[in-house]
Structures are given as C-alpha cells and as structure tokens.
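J.: A predicted structure for the sequence below; I have some questions about it.
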Amino acid sequence: METDSNGPPKNTMTETLFVVFLRMVAISCFWFGMQYWALLVGYSGGGGARFDMLDPAWRAACVSLAVVFPIAALGLWLVVSWGPVIWACAALVQVLMYTVWRDIFGNNLTVPIMHAVILCVYALFRIALFLERREKAGRVSSGLP
C-alpha cells in the first residue's frame, strides 16, 4: 500500500479488486452456510432432510459445512489471512463430497467447478499482487518514485 503524507494509505487497483473478489466469495460462503443450516433445521427440502432424518455421512458433512462456511465468510469479508484457508478447507470437503464420494452425496459437478474457478482467480490475484509489490520494491531500492 502506498501512503501519502496527507492521508490514509492508498490501495492500488489490484488490491481494491482483490478485496471486492474476496467479499464476493464471502457472500457465496455465507449463502452456502445458510443453505446447510436451512437443510439441517428442516426449513428447506420440505423438512425431509432435517438433521434427525439424514444419513450419518450427510449429518457429518452438513453440520461441518454449516459451521465452517460462515466462519470462512467472516474471514474473507474482513480480508484476514485465515479466511482463504478456512474457505479452502470447506471447498475441499465439498469437492470431495461431489467427486470422490459421489455415490453417497450425489453427482454435482457445478460446485467443484465453481471452487476450481475461484481458486484460479485467487491464485491469479496473488501472483499479480506479488509482482506489483516486487516491482514497487525495485523502484524504491533504485530511488525511483
């Protein structure tokens, strides 16, 4: 972040877009979490998929993801370092659910593809931020503004 002697730090366009991206992912994580909670308490699915009616595998997955996704959403929204880590854990569980254990959880390729796209965009942002900071450090060490 660049600072100006007369004001708060100035973010670059890449940093601003990265924060917007993380907050969009946070909203989707919150949505996923609320969907799992709605399923567990019987609000969605006509009450046919309440916690007490689920198979043990679905119970474990739904309860875990109902807790982990809102925590990931908070971390992503606040742009703290643990947010993407918690998201990655939740995403990995969902990807495993719908690819490796599809005979138990069903075949839903939309979710793994969505997580893969988010991971790729996240990686591109991190690379862009790294290159931007490296270029800025090179300018500072050479005495350029």
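T.: Noted; the coordinates are in hand.
J.: Could you use CA atoms for every contact and neighbour count after this?
T.: Fine.
J.: can I assume V79 is in contact with V20?
T.: No - the pair V79 and V20 does not pass the contact test of C-alpha atoms under 8 Å, sitting 9.8 Å apart.
J.: So for the protein, which residue is the most central one in space?
T.: In the chain, the centroid-proximal residue (C-alpha atoms, centre = their mean) is W87; its distance is 4.1 Å.
J.: for that residue, what are its contacts?
T.: Residues near W87 by C-alpha atoms under 8 Å, 6 or more residues apart in numbering: C29, V68, F69, A72, A73.
J.: where's M13 relative to F32, distance?
T.: M13 sits 29 Å away from F32, taking C-alpha to C-alpha, to the nearest Å as the criterion.
J.: The two: who's more crowded?
T.: Legend: neighbour count by other C-alpha atoms under 10 Å for M13 and F32, higher for F32 (18 against 9).
J.: returning to what we had before: who has more neighbours out of V79 and V20?
T.: In this view V79 and V20 are compared by other C-alpha under 10 Å, and V79 has more residues nearby, 17 against 14.
J.: put this beside the first:
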Amino acid sequence: MKNFGGSEREAARDGSAAIRIGDAGAQEEKSIWGLILVVFMRVLAALWVFQGLSQWGAILTPREPLFDQVNGLFGAAVIFFAILDLVAAVGLWLATPWGGVLWLFSAIAQIFAALMIPGFFATAWIGVNMILIIAYFALTWRAGRAREDASRRR
C-alpha cells in the first residue's frame, strides 16, 4: 500500500486531477501563455466540432445518396473525420495532452486527405492547418517555458 504525502493525498482526493496538465499537487502560478494556450485550444475545439458535425451531416442528411455516388476512399474519409474530429474536439476543450495529440493527428490527416483525395478538403485548408499546427507548437512551447521559469523562481 502506498503511503501518500500531504499534497499527494490531496491530489488523490481531487476528482479533476486526472485532467490537469502538469503536477496536480503543485500550486503553480498561472501564466498568460498557459491561458492563451487554453483559449486557443478551445477555439480549435469549436472549429473541430463544426467540422465533425458537418461530416456527420454528410452521412446522415445527404442531398443525394453519398455512399452510392462516391468511391470507397472518399466514403471512408468522411466516416474517419466524422469520428476523429469530434473526439479531438472533446480533448481540446478539456485541454488534455491526448486532445492535442488527437488534434495534431487529425490536422495532419486532413492535410494528407486534401492532397490525396481531390475535392474532399479545399486546397487552402492545407495552409490553414499548417498555420494552426505552428501556432499550437509555439503556444505550447511558450507555456512550457513560462512554467519552467515559474518553478525556477521558487
């Protein structure tokens, strides 16, 4: 049986400790970069919910029979993004590490789908995804640096 210390015991009782980023027991200073990262992730989550729901709209309410008119790769991509985009959006909204990873996977998959499946995504979407990925990495890096600087000051 593990013997919990004071802060570990409090973290074990805290129900939201599983979705916190970083050490759940530490009382870290809130940095502006961490806040900007969370806001950015929530805006991305809203965008990815919209994308996921538009894919589900193509499945559930097509103007013409979708899977009869398109090739199998196009239909598989619709189903793939209908599921992945919504799951990634939930993870982004919760600001969890797995949400960021799923979102990165989804964004990279969208870039490849735009290149490999003509007409599935607009070509401009490649550039938008690249900008979003670079912004995500930059904000994550800045938030991590701010957290390291705050822990060094202690």
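T.: Done, it's in. Note that the coordinates shown come from a computational prediction; the quantities given were computed from them, not determined experimentally.
J.: any chance of the contacts of W87 of the first structure in a markdown table, plus secondary structure and distance to V140 of the first structure?
T.: Converted to a markdown table, the contacts of W87 of the first structure look like this (DSSP: H, G, I helix; E, B strand; the rest coil; distance: C-alpha to C-alpha, whole Å):
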| residue | secondary structure | distance to V140 of the first structure |
| --- | --- | --- |
| C29 | helix | 38 |
| V68 | helix | 41 |
| F69 | helix | 40 |
| A72 | helix | 35 |
| A73 | helix | 36 |
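J.: which of these map to contacts in the second structure?
T.: Counting by both residues aligned by TM-score structural alignment, their matches' C-alpha atoms under 8 Å, the second structure reproduces these contacts from the contacts of W87 of the first structure: F69, A72, A73.
J.: Pick the one among those residues closest to F105 of the first structure.
T.: Nearest to F105 of the first structure out of those is F69 (C-alpha to C-alpha; 18.0 Å).
J.: For A146 of the second structure, pull up the helix or strand it's in.
T.: helix 124-152 (DSSP states H and E).
J.: I'd like to know which elements that helix is packed against.
T.: Helices and strands touching helix 124-152 of the second structure, as assessed by 3 or more C-alpha pairs under 8 Å, 6 or more residues apart in numbering; DSSP states H and E, comprise helix 32-60, helix 97-116.
J.: check the fit of the first one onto the first structure and give the mean distance.
T.: Spelled out, it's helix 32-60 of the second structure. For helix 32-60 of the second structure, the mean deviation from the first structure after alignment is 0.7 Å (mean C-alpha distance after the TM-score superposition for the first structure).
J.: helices or strands up against that helix?
T.: Helices and strands touching helix 32-60 of the second structure, by 3+ C-alpha pairs under 8 Å, 6+ apart, are helix 72-93, helix 124-152.
J.: tell me the angle that helix makes with helix 97-116.
T.: Per axes from the mean of the first three to the mean of the last three C-alpha atoms, to 10 degrees, the angle that helix 32-60 of the second structure makes with helix 97-116 is 50 degrees.
J.: And helix 32-60 of the second structure, how far out from the chain middle?
T.: 8 Å (C-alpha atoms, centre = their mean, to the nearest Å).
J.: ok, how many other residues are close to the aligned residue in the first structure for V38 of the second structure?
T.: By TM-score structural alignment, V38 of the second structure lines up with V19 in the first structure. Neighbours of V19 of the first structure under the rule other C-alpha under 10 Å: 16.
J.: One more: M53 of the first structure?
T.: Neighbourhood size, M53 of the first structure [other C-alpha under 10 Å]: 13.
J.: Can you find the partner of it in the second structure?
T.: So, by TM-score structural alignment, M53 of the first structure is matched to Q69.
J.: And that match, how far from F137 of the second structure?
T.: With distances taken as C-alpha to C-alpha, Q69 of the second structure is found 39 Å from F137 of the second structure.
J.: With T61 of the second structure instead?
T.: For T61 of the second structure relative to F137 of the second structure (C-alpha to C-alpha), the value is 36 Å.
J.: now do R145 of the second structure
T.: Counting by C-alpha to C-alpha, the gap from R145 of the second structure to F137 of the second structure is 12 Å.
J.: Check A45 of the second structure too.
T.: The gap separating A45 of the second structure from F137 of the second structure is 16 Å, by C-alpha to C-alpha.
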